[in-house]
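Sharing a model prediction with you, sequence too.
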Amino acid sequence: MEHILERFLTYARMDTESDPESDTTPSTAKQWDLANYLAEELERIGMQDVTIDENAYIMATLPATTDKEVPVIGFISHFDTSPDFTGAGVNPRVIRNYDGKDIVLNEEKNIVLSPSYFEEMRQYKGQTLVVTDGTTLLGADDKAGITEIVSAMEYLLQHPEIEHGKVRVGFTPDEEIGRGAHKFDVKAFGAEWAYTMDGSTIGELEYENFNAAGVKISVKGKSVHPGYAKGKMVNASRILNELISCLPEYETPEFTSGREGFYHLTSINGDIEHASAQMIIRDHDSTLFKKRKKLLRRITAELNHKYNNAIELEIKDQYYNMREKIEPVYHIVETAKEAMESLGITPIIKPIRGGTDGSQLSYMGLPCPNIFAGGHNFHGKYEYVPLESMQKAVEVIVKICELTAKKA
């Protein structure tokens, strides 16, 4: 497993944070560092048809080892990290033979990764954990997935006696800002279906996700001396606060779970003259998703009537629930499930409370269920990944390739 660990640490140390305010692809120039490294590494391990396009999308081929007609399948991960928390200067720490107790990430700042708060840590007692130093995220989302795909391809190249069909791999930028699939060339990829290695806990297997929309709110006010403001002042910050207060109080991420949707306020700024906010809307049910957007529009319209059209609202759909596209080809989920079970892994089939490149790709004609990559507590300083989970993910990829050929 040491080569898997070293590969992951190499990737994790590269800053690939994406930027939602940028209009380039990739959204940050620093993503090219890992993209170019990956293209060179794929060449080095013996992959064929390695390409990297002008937007940093990487594709490569593992040639078939059988003459049987086997469907071309693919594996996909993203190399950017979330802008929610800094990815600069990542300094991973390796905790071997984890004792099941608190891990002090940063003594100076008293930052502790504790199983009393993150209970799932207890299941990894005795394993090797990769953690942060408490000042950055780790980047297991989704550098663990990339590590697993590259390592699985390397293993299959080293073991040509394993029968499998042609396999395609793809690595994308900007998934964390919702653009990972926007410029992905499905036709050039040439697979019948694929799997994103972008889940969390070992055993996760997901084929349904949120319907998602992004929201921008802008309020224009008018500043007047407060002593003479009656009938004249328009306080943009107060109007924005009133709008947000009209949304259902408990339909937010911190009060919901499972298939429950939410409104999530991600940023807010303002003064008297101008106030703005961004939020996201999520729901697994398409009807409820539409109702959420309709409610926000109705609240805005009512407040605009009250405040003389002070509010501008923009709602943009980001991606949709891939279940509709996966269910007609459910055998691809069954193959992944069988692969896990054959390796002693209990499949955890559940909806994603989020989205992956796979949700967009499924609507672009490439059905893409999502498989665990092993990491936990993504997008923050408490992120960690067990090495043994990454090893199991590598084995799942290899087994899926075998089973696909066997069933052909």
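Cool, the structure landed. If you're wondering where the values come from, they're calculated on a predicted model, not measured in any experiment. Residues are numbered from 1 along each chain as shown.

CA only for contacts and neighbour counts going forward, please
Noted.

so who does the residue of the chain most remote from its centre touch?
For the chain, the largest distance from the centre (Cα atoms, centre = their mean) belongs to Tyr228, which lies 50.7 Å off. With contact set as Cα atoms under 8 Å, 6 or more residues apart in numbering, Tyr228 has no partners.

let's bring in a second one:
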Amino acid sequence: MENKQHIIDRFISYVTVDTESDPNSDTTPSTKKQWDLANKLVEELKQIGLTEVTIDENAYIMATLPSNVDFEVPTIGFVSHFDTSPDFSGANVKPQLVENYDGGDIVLNEEQNIILSPSYFDDLLQYKGQTLITTDGTTLLGADDKAGICEIVSAMEYLVQHPEIKHGKIRIGFTPDEEIGRGAHKFDVEKFAADWAYTMDGSQIGELEYENFNAAGVKLIFKGKSVHPGYAKGKMINSMLLANKFISKLPSKEVPEKTTGYEGFFHLHDISGSIEETEVQLIIRDHSMKKFKKRKKLIRKLVSKINKKYAAKFGDKIVECEIKDQYYNMKEKVEPVMHIVDIAEQAMKELDIKPIIKPIRGGTDGSQLSYMGLPCPNIFAGGHNFHGKYEYVPVESILKATEVIVKIAEITANRNK
């Protein structure tokens, strides 16, 4: 496979470019700086020998590795995003290399006493003896998802240099703004023209995912009446207390910090208000569509109860409720074409990687793409502790993910001989 140093250099050249996205922007990409890496990637794809390299006005990149066989093979795609999360700074990333990791504490930043410790992050112990790339404790790393981009570019370069490996047509796509939920919004599935694709955007080695949450956002506005507190008896309605009462009616054990696996939740993520008006923002998540609908129904039922109770006293709706679906479980779109998951699983097994097939407790561009007509499971990219200063990635995981891409291309061609 690829020269290890070559992969390290490539990955570092990506993470040192700041590509943080911005949820408050209405442009695509949401930040101008995302163009810096996008333009660099376009040049690199041309250099390694891909054809049909395009970038549109929204910075969506597509390219082709032409088939090298004379029989029909389905066109497969690989997709990653080049933006990084606005949850933590992505500016001035200074990656640190830890060679032959000994299983102990890693001092990220001596000055600020920031330590990456296996006593807290026990996943580290899987990577004893390997080379880790970490942050310097002041930024995120950006392995989410520049590891994915590095793997796709490296796999394509390898296939170009090794024509003896037979494969069909491969399409690759790089998107902006995935971290703010818009990565697939302007993705041209028709132009991409693949039968199916894989997002290289999972975490630890072996991850293979084709199920994710059904998701909705809820915005509630509670109204109130402000009266001098000394003379407020029977007159004041405190919207903050009303909101509090509403929240207390939600199932207390169905919250992110008390759920795992296939368990869904209600998550209160924002609340601000005064006596006269309080705004509450929640998200609803569930893998089961039936339970997802039930959760939305519960919110509406509670709202209707409060409105009924205060109808006479307030004279209008005291709570306004807006529920917006955000994305759906891609399982529904992937199950009819399960061979695409089987191929990825087979690729991992042939490379002595133990597949970890589990539901995503979140969303993925693949979910939106699946509903846009491009079935798109998710494969590991290798990183851990995304969106913060403790993020790291083992170089060996990047190398393995690169091999998985090559192997998927090979298996897909062999199945169609």
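Thanks, I have the structure now. Bear in mind the structure is a predicted one, so any value in this text is a computation, not a measurement.

quick one: TM-score?
Here the TM-score for the pair of chains, by TM-score structural alignment, normalised by the length of structure 1, is 0.96; 408 aligned residues with a Cα RMSD of 1.6 Å.

What's the match for the residue farthest from the centre of structure 1 in structure 2?
Counting by TM-score structural alignment, Tyr228 of structure 1 corresponds to Tyr231 in structure 2.

how near is that match to Ser239 of structure 2?
Plainly put, Tyr231 of structure 2 is 17 Å away from Ser239 of structure 2 if you go by Cα to Cα, to the nearest Å.

With Gly168 of structure 2 instead?
Distance of Gly168 of structure 2 to Ser239 of structure 2, given as Cα to Cα: 61 Å.

can you check Glu276 of structure 2 too?
Glu276 of structure 2 is 6 Å from Ser239 of structure 2, by Cα to Cα.

Same question for Leu37 of structure 2.
Leu37 of structure 2 sits 47 Å away from Ser239 of structure 2, going by Cα to Cα.

More neighbours: which of those two?
Counted by other Cα atoms under 10 Å, Leu37 of structure 2 and Ser239 do not tie: Ser239 has more neighbours, with 24 against 19.

count of neighbours near the nearest residue to that one once chain neighbours are set aside?
Excluding its sequence neighbours, the residue lying closest to Ser239 of structure 2 (Cα to Cα, 6 or more residues apart in numbering) is Gly224, at 4.5 Å. Look at Gly224 of structure 2: counted by other Cα under 10 Å, it has 20 neighbours.

Surely Gly224 of structure 2 is in contact with Val319?
No - using Cα atoms under 8 Å, Gly224 of structure 2 makes no contact with Val319, being 9.4 Å away.

Show me the common contact partners of these two, please.
Shared contacts of Gly224 of structure 2 and Val319 (Cα under 8 Å, 6+ apart): none.

which one in structure 2 is aligned with Ala181 of structure 1?
Residue correspondence to structure 2 (TM-score structural alignment): Ala181 of structure 1 is matched to Ala184.

Grab the nearest non-local neighbour of that match.
Nearest non-adjacent residue to Ala184 of structure 2 (Cα to Cα, 6+ apart): Asp365, at 5.6 Å.

for the one you found, what are its contacts?
So Asp365 of structure 2 contacts Glu178, Gly181, Gly183, Ala184, Thr199 (Cα under 8 Å, 6+ apart).

any idea which element the alignment partner in structure 1 of Thr54 of structure 2 lies in?
Aligning on TM-score structural alignment places Thr54 of structure 2 opposite Thr51 in structure 1. Taking DSSP states H and E as the definition, Thr51 of structure 1 sits inside strand 48-52.

Next one: the most centrally placed residue in structure 2 from Gly264 of structure 2, what distance?
Nearest residue to the geometric centre of structure 2 (Cα atoms, centre = their mean): Thr364, 4.7 Å. Noted for Thr364 of structure 2: a distance of 17 Å to Gly264 of structure 2, by Cα to Cα.

for Asp325 of structure 2, helix, strand, or coil?
Going by DSSP: H, G, I helix; E, B strand; the rest coil, the secondary structure assigned to Asp325 of structure 2 is strand.

Looking at the alignment, what corresponds to it in structure 1?
Superposed on structure 1 with TM-score structural alignment, Asp325 of structure 2 falls opposite Asp317.

number of nearby residues for its match?
Number of residues near Asp317 of structure 1 (other Cα under 10 Å) recorded here: 13.

excluding its backbone neighbours, what's nearest it?
Leaving aside its chain neighbours, Asp317 of structure 1 sits nearest to Ala213 (4.1 Å; criterion: Cα to Cα, 6+ apart).

Contacts only, for whatever residue of structure 2 lines up with that neighbour.
Using TM-score structural alignment, the equivalent of Ala213 of structure 1 in structure 2 is Ala216. The neighbourhood of Ala216 of structure 2, defined by Cα under 8 Å, 6+ apart, consists of Ile283, Ile284, Arg285, Ile323, Lys324, Asp325, Gln326, Tyr327.

which helices and strands does the strand or helix carrying Leu242 of structure 2 pack with?
Per DSSP H and E, Leu242 of structure 2 falls inside helix 239-248. For helix 239-248 of structure 2, the packing partners by 3 or more Cα pairs under 8 Å, 6 or more residues apart in numbering; DSSP states H and E come out as strand 214-223, strand 277-286.

Distance to Ile405 of structure 2 for those strands - can I get that in JSON lines?
Below are these laid out as JSON lines (distance: least, Cα to Cα, whole Å):
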{"stretch": "strand 214-223", "distance to Ile405 of structure 2": "28"}
{"stretch": "strand 277-286", "distance to Ile405 of structure 2": "30"}
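
Which one of those lies nearest to Val107 of structure 2?
The closest of those to Val107 of structure 2 is strand 277-286. By Cα to Cα, the value is 36.0 Å.

still on that earlier bit, what distance do you get for the equivalent of the residue nearest to the centre of structure 2 over in structure 1 to Leu240 of structure 1?
Mapped onto structure 1 by TM-score structural alignment, Thr364 of structure 2 lines up with Thr356. Per Cα to Cα, Thr356 of structure 1 is found 31 Å from Leu240 of structure 1.

swap in Glu395 of structure 1?
51 Å.

So for these two, which residue has more residues nearby?
For Glu395 of structure 1 and Leu240, the more surrounded residue by other Cα under 10 Å is Leu240, and the numbers stand at 25 against 20.
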